[in-house]
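S.K.: generate coordinates for the sequence data below:
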Amino acid sequence: MLLLCTVFVVDDSITQGIVIGQTFWFYKTLPAVALATFCSYLINKNPIGFSIVDGLFLLFMISGIVITWFPARELTPITQTLFNVLILYFLIKIQLSQVHNSSVILIVCFLLSGFIEAVWGLRQLYGFTHSQHSLFKTTGSFYNPGPYAGYLAMIAPMALHFFLRGNNALNGKITRNAILAIAATSFISIVIILPSTASRASWLSAIAGCLAVMIFNNRQLINLFATVKRKKIAFISFIGLMALTVAFYSLYVFKKDSADGRFLIWKNTIEQIKDNPFGVGIGFYAGSYGKYQAEYFENKNGTEQEEMIAGVPQYAFNEYLQICAEWGIFPFLLFLTILALSISSAIKNKKIAPLGGLISLLVFAGMSYPFSLMPFVISLIVLIAICNSSEDYESINKPIARVPVFLFYISAFCSTVYIAAQQKEIYESYQAWTKSRYLYNTKSYETAEKSYSEEYEALKHNVEYLFEYGHILSNIKDYRTSNLILGRAKERSCDPMIYNILGKNHQALGEYDQAIEHYLFAMNLVPHRLYPSYLLTRLYIEINDLEKAKESVQNLLDTNIKITSPATEQMRNDMKNVLDSLEKTTSRSTTNDFVDGCENCF
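M.R.: Model (predicted):
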């Protein structure tokens, strides 16, 4: 229960308090999970088996740990998380084998979490409590409505199953009625709040999971379909296909730019996978992706519409493509095999509730980024473990001996405690960074640099911290160190502002070729942004290359702006003045004086 409470964690005392706070909670909770599971094993002493899925999952996670360990040769946050997730899976599997109906208890906990989240969202919707994001009314405990809706969509099929049949899962009239009440209230509250999130991915995933629950809960429907004649099957299939086509098209039109933006990301991610069959490294997707999007627009492959919708994705908005891009093709195939065997096992053993939840989560993962958030990772592990568990202890032919089990528990407990103890120092660094950001935001760069430098070792894997630290160093004219920090940031992010600052650093150092390269990259990465063109124009004027300066100004004036603001209007007006000046004079001093007068445009 403590583990599943990860979804409710919102830590306002640190930067990125939702995502980071949930991760810290997971680290702190896992030693307690290991200890509790060990006590359960000592009390019940039921045999423990080892399945094919267990072996594949072990191989999959070890491959991830190896991928993250070798480039850095240290326990990075990703390596620690993967190691803990591996331990969690086997702890859950062991617990499921020790206590009868553990899977039912876990799913009821899911239902309770879904009900609490739905009520949380309803309170936000009607103004009784604040949202986690100023731009959205309904986010629950998440940062935006997308993941929030995805979590509710995952719970909905499980609630539906217990509402239809799950009340027979446990003995005792009071217990059955209690579960029925929890399932009904969870499902109804989710159905009420889900439309307000405007998340198409969650709607589709909820429908897919609920359909799976209804189909596999109704064997008569399956048998009836099997007896229908082929002509009727063809007719029904045609009608269903037409209905699906209309539904998908309606959802596409509902938020067309968002859908087109994801298609653009998927298109470039596929090219990324083709060039990197062994993966680009876990956590390095965004940095690598930026090169492909910039090259795509540089080669004039993008349409005008694509140039307008291009963004700066941190995720692929398709977990299957992102896993393949980061981990490589072989681990990706392992992952697909684990999922396929889990679904097959759930159908075979009639574990309909976790099957519905898993299908919903997997559909949502095809259109969003749930596995980048700890509550979804925990949910995936728990659902896979339940789908592959068996409460028939007599069916275990070759149970694992007690000595290896004891060794596993000792190593699991010690390692999780060690990792959790390390988090104390990192958490304090996050708190210090949160306080130091006030200095950064008020442009007290000299003082801020001292604070930021002290937290570098603990936070050097955080992109937002690296960007701010690199920007501070650039403003205090420590350009070389700034380039090193921002060089680390650009490996993990494709934010064009990183390249803009790198370009300004090289320009200040007199390294004009490198500066031009970074400005052009930022221009190609997100073509509808004006700032890189503005910086490039200033550089050409500084080196007295007036022909290229004219070309750069014209490019800026011809650029279609996605969002008009006072800053963009000021830029356009300034560039028009620059163009007029360049046409009237060839004097370098005159043009430099003019550019110096534009320093306060931003």
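S.K.: C-alpha from now on. contacts and neighbour counts both.
M.R.: Noted.
S.K.: next SSE after the biggest helix by length in the chain?
M.R.: The single longest helix within the chain, with elements called by DSSP state H, is helix 402-441. Counting by DSSP states H and E, the next helix or strand C-terminal to helix 402-441 is helix 445-454.
S.K.: packing partners of the helix or strand that that following helix is followed by?
M.R.: Using DSSP H and E, the helix or strand that follows helix 445-454 in sequence is helix 456-459. Taking 3 or more Cα pairs under 8 Å, 6 or more residues apart in numbering; DSSP states H and E as contact, the helices and strands that helix 456-459 lies on are helix 402-441.
S.K.: now with 7 Å?
M.R.: Applying 3 or more Cα pairs under 7 Å, 6 or more residues apart in numbering; DSSP states H and E, one finds that helix 456-459 contacts no other helix or strand.
S.K.: what is the orientation angle of the helix or strand that it is followed by with helix 445-454?
M.R.: Counting by DSSP H and E, the next helix or strand C-terminal to helix 456-459 is helix 463-475. Helix 463-475 runs at 140 degrees relative to helix 445-454, counting by axes from the mean of the first three to the mean of the last three Cα atoms, to 10 degrees.
S.K.: this one as well, want them side by side:
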Amino acid sequence: MLPFVEPFMTIILESSKNALANELLRWLSWLITAALLASAVVVRPDLFAGIITGKQWALEVATPGALACCLLFITTDRRISLTLTDVAVGMLALWVTASDGLLHPGHYQPMGDTIFNVSLWLLIYLFMRLASWQRHFTTAAIGLWLAVALIISAWGLLQLYGLAPSQHALFRITGPFHNPGPFSGYVVAALPLALAVIIGTKTLVPPKHACRSITILKHHFLLPTTAEGVGRILLKYISIGVVIALLLVIPAARSRAAWLAAITGALFVAWVHPRTQRTRWMIWSIFKQWPMAVRTLVIMGGLVLLMSVGWGMYALKSGSADGRWLMWQVTGTLIAQSPVVGHGAGAFDALYMNAQADWFQSGNGTAAQVLVAGSPEAPFNELLKLWLQYGAVAIALTLGIMWAVMTSKPVETPQARFLVRRSLMNRGLKGALLSLLVFGLFSYPFDMAPHMLLLVMATAMLAGNRRPVMTLSHHRATNVVITGTIATVIAMAVAYMPQRMAHYAALKKWQEATQCYDMRRYDDAVELYASALHPLSNNGLFLQMYGKALNMAGNYTHSNDILAIANKNHNSYIIHNTMGDNHKALGNTAEAARAYQNAAAMVPGMMFPKYLLAVLYRDTGQTVKAVETANQVLTMPVKVQSMATDEIISEMKKIISSYKQ
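M.R.: A predicted model of the protein is given here:
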């Protein structure tokens, strides 16, 4: 029988309607999983930041299918089992919701946004959790994960060789992402999975019922004779392709965080494999037999090697490493202000730049940090960001989830069949999870939907490997859960669907407004920004750009009103520079000087705010202050030589020379 016919023949030959329904549900769950993973390659140029928001949109479009599958799973299986991981995930979701709703109500992010985000990821977690015990589902999900990673890796290779356009003018390799960092973090998580599949797929043996001719063909051409054989071989070949593609593309992407993540995940898969236990024991036995002096030299040599590798990775992009260290230190000062419960969602955007200004004004900043200080969009460490937003409680719950997942053991049951042994898939998923977490210690992957999806998928598929702590099997209890779930879902869909449609319509207008601004059609840009204001009224970046457009259109008072709101959620030096320009145009010299000084304090290594301050002093007749500020600008080191910096230096020299005359 042809391998592609066998799955359909299996469905037809099943005797009961339940078997047919289960088979169709299994195929539907595969399709929904493919749609969720495919969101990583979606780019929508019609949306603002369409490389990022397009992926979120695609994920949300696929989510109703996941919801339908969840309801079908619950109604067809009256047993609802909860593991320790499920309980910890639920507690974390409750804490995040309670934190934003009760402890920090609407400080930096609307409560509705928090509820939507928590519900979205809980729904996807529930879908993956319920589907993971379907026949062959985990293997299929891993295969789809690897296939998407292979496509994205191939995309990066095409960009590397100039055969496909990059998504960023400054980088050759981005894949469908906006820079090499997210690209590397996404594809590298597939390496442990691919290695586990390569190690775990068995050599195919011809079935006893296969005819002699098919057996001969398989023997000579390595053709499998069953659908499961086709799936197993295809999965192994995809895994080999992933490993080869990653070896080619990861070094070219130059992401040190991705290298560390890849090494961690690969070493984990190799370390926990049963075949390495004997090897490790033999190496340890030989090592113990060596003299103490030799063992000491070996240990010291290993430490020197590790330090040399670490120094080499630091020296490769020392400025980037120094910048991350500055961000972590400044973020630490914010965490110390509320270490237990945090500051709430959106706290980094709202608080970081003022904290960085305080850091330098208090004398903590070094000369090297002055050069690398900027206006970051994230602290480049997911644990620090979680701690900043939701406190040590969230950190404890997250570590509890990771402990429950990483210490889980696979459960082999006759009901759950897998093309690859579940123990090997379990190791691969744990390695992928470790890779994501290590990458998250040096970047911000979980701000993007595709990376968060991988984290939720891996956690959910591993969650069932622990013994249930609670099982609801009574019909009444289950009916209550099902009825409550359906009612809640319908209510949330009615509430949030119009809101999400309005959100993406506003993103379209935002993109059109940005294009008008770039073409210097400021009045048109202001009109488009105003039409998108209501759905995006809490988006600090949107308000910043709206305020800047109002400034360029000459509406200085309204610009300051919008920027004052933006400053609460998205504090940045651009906002203060623009407010300074507005106050200068309105004749408010003291307020303008204060705004420029705030901007200069946030990024002390940037010339532009002090340049604006010096020009303000010159134009208002404050000659002494103008010359003093101009001298400060001239003594600043130039980060990047450009026409803009040359013009600034030339203007500062004119101010000084005019004073001498």
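S.K.: so which bits of the longest helix of the first structure are buried?
M.R.: Neighbour-count burial for helix 402-441 of the first structure, with 16 or more other Cα atoms under 10 Å as criterion, is recorded at 408-409, 412-413, 415-417, 419-420, 423, 426-427, 429-430, 432-437, 439-440.
S.K.: just stretch 568-575 of the first structure next, same as before
M.R.: Within stretch 568-575 of the first structure, the residues that count as buried by 16+ other Cα under 10 Å are 568, 571-572, 574-575.
S.K.: in helices, which of the residues you listed appear?
M.R.: 568, 571-572, 574-575.
S.K.: what is the burial count for the aligned residue in the first structure for Leu150 of the second structure?
M.R.: Here Leu150 of the second structure is matched to Phe115 in the first structure, going by TM-score structural alignment. Residues near Phe115 of the first structure, counting by other Cα atoms under 10 Å, number 25.
S.K.: OK, contacts around Phe115 of the first structure?
M.R.: 185-186, 189 (Cα atoms under 7 Å, 6 or more residues apart in numbering).
S.K.: what about it, helix or strand, and which?
M.R.: Using DSSP H and E, Phe115 of the first structure maps to helix 102-125.
S.K.: out of the contacts of Phe115 of the first structure, who's nearest Asn223 of the first structure?
M.R.: Relative to Asn223 of the first structure, the closest of those is Ser186; by Cα to Cα it sits at 30.5 Å.
S.K.: residue in the second structure paired with that closest one?
M.R.: Aligned by TM-score structural alignment, Ser186 of the first structure pairs with Val242 of the second structure.
S.K.: could you measure from the residue most central in space within the first structure over to Lys274 of the first structure?
M.R.: Central residue of the first structure (Cα atoms, centre = their mean): Ser372, 3.2 Å from the mean position. To Lys274 of the first structure, Ser372 of the first structure is 23 Å away according to Cα to Cα, to the nearest Å.
S.K.: could you do Glu74 of the first structure as well?
M.R.: Relative to Lys274 of the first structure, and taking Cα to Cα, Glu74 of the first structure is found at 29 Å.
S.K.: same question, Ile233 of the first structure
M.R.: Counting by Cα to Cα - Ile233 of the first structure and Lys274 of the first structure are separated by 39 Å.
S.K.: I appreciate the help and will end here.
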